[in-house]
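predicted model and sequence below, questions to follow.
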Amino acid sequence: MGEAKRRKEALGDKYGQEQTILPWLPITKSQAQMFYKWTTTGAWIGIGLMVAFWLIVRIIGPGFGWWQVQ
């Protein structure tokens, strides 16, 4: 308990608040983690759509007579 009291006295009003990534950037660590999660998910969705489009153009399309590949 002594360490927590010393930390609370040292931090003052900032005690219990989330830390920011950089002092001059008002983004908290939890916001950065959420951004990372969303961008990773978006990247995987984009990769999946690109693979699906490639399958349609390269394999399924020529079978139906679309986009003659030579």
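Received it, and whenever you're ready, just let me know what you need.

CA atoms for contacts and neighbours, from now on please.
Noted.

which parts of the protein are helices?
Here the chain has its helices, by DSSP state H, at 2-11, 29-55, 61-63.

same list, those, but as TSV with mean neighbour count and distance to Thr20 please.
Shown next, in TSV, are the helices of the chain (neighbours: other Cα atoms under 10 Å; distance: least, Cα to Cα, whole Å):
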stretch	mean neighbour count	distance to Thr20
helix 2-11	10	14
helix 29-55	12	6
helix 61-63	13	50
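
second one coming, line it up with the first:
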Amino acid sequence: MGESKRRKEALKEKYGQDTYILPWVPITKTQAQQFVKVSGQGAWYGIGFLILFWVTIRFIGPSFGWWQVN
């Protein structure tokens, strides 16, 4: 508990606020974590869409006469 009190006294009004990744970049560490989470989720959605698109073109399309595969 002593260390927490010393840190609170040293930081004063900045205590408990998010810190920036770099002083000249206005992006907090929490925002960076959210970006990584959202972009990772978006990548998985993109992979799923790509697989669905490939299955449609490769298997379903030729059965309807679209894009004839020789």
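Done, it's in. Given the structure is predicted, the values throughout are model-derived calculations rather than measurements.

quick check: TM-score for this pair?
Taking TM-score structural alignment, normalised by the length of structure 1 as the basis, the two superposed chains have a TM-score of 0.85; 70 aligned residues with a Cα RMSD of 1.3 Å.

show me the one of the helices of structure 1 that comes nearest Gln19 of structure 1.
When the helices of structure 1 are compared by Cα to Cα, helix 29-55 sits nearest Gln19 of structure 1, at 6.5 Å.

quick one on the thing from earlier: adding distance to Val69 of structure 1, write the helices of structure 1 out as JSON lines.
Below are the helices of structure 1 laid out as JSON lines (distance: least, Cα to Cα, whole Å):
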{"stretch": "helix 2-11", "distance to Val69 of structure 1": "67"}
{"stretch": "helix 29-55", "distance to Val69 of structure 1": "13"}
{"stretch": "helix 61-63", "distance to Val69 of structure 1": "7"}
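
what span of structure 2 is stretch 20-30 of structure 1 aligned with?
When structure 2 is aligned by TM-score structural alignment, the counterpart of stretch 20-30 of structure 1 is residues 20-30.

which residues touch that stretch?
18-19 (Cα atoms under 8 Å, 6 or more residues apart in numbering).

starting at the chain centroid, how far to it?
Put simply, stretch 20-30 of structure 2 sits 17 Å off its chain's centre (Cα atoms, centre = their mean, to the nearest Å).

for that stretch, buried residues please.
Along stretch 20-30 of structure 2, these residues count as buried under the neighbour rule (16 or more other Cα atoms under 10 Å): Thr28.

just the terminal-to-terminal distance for it.
Start to finish, the residues bounding stretch 20-30 of structure 2 are 9 Å apart (Cα to Cα, to the nearest Å).

and stretch 56-68 of structure 2, by the same measure?
Terminal residues of stretch 56-68 of structure 2 are spaced 13 Å apart (Cα to Cα).
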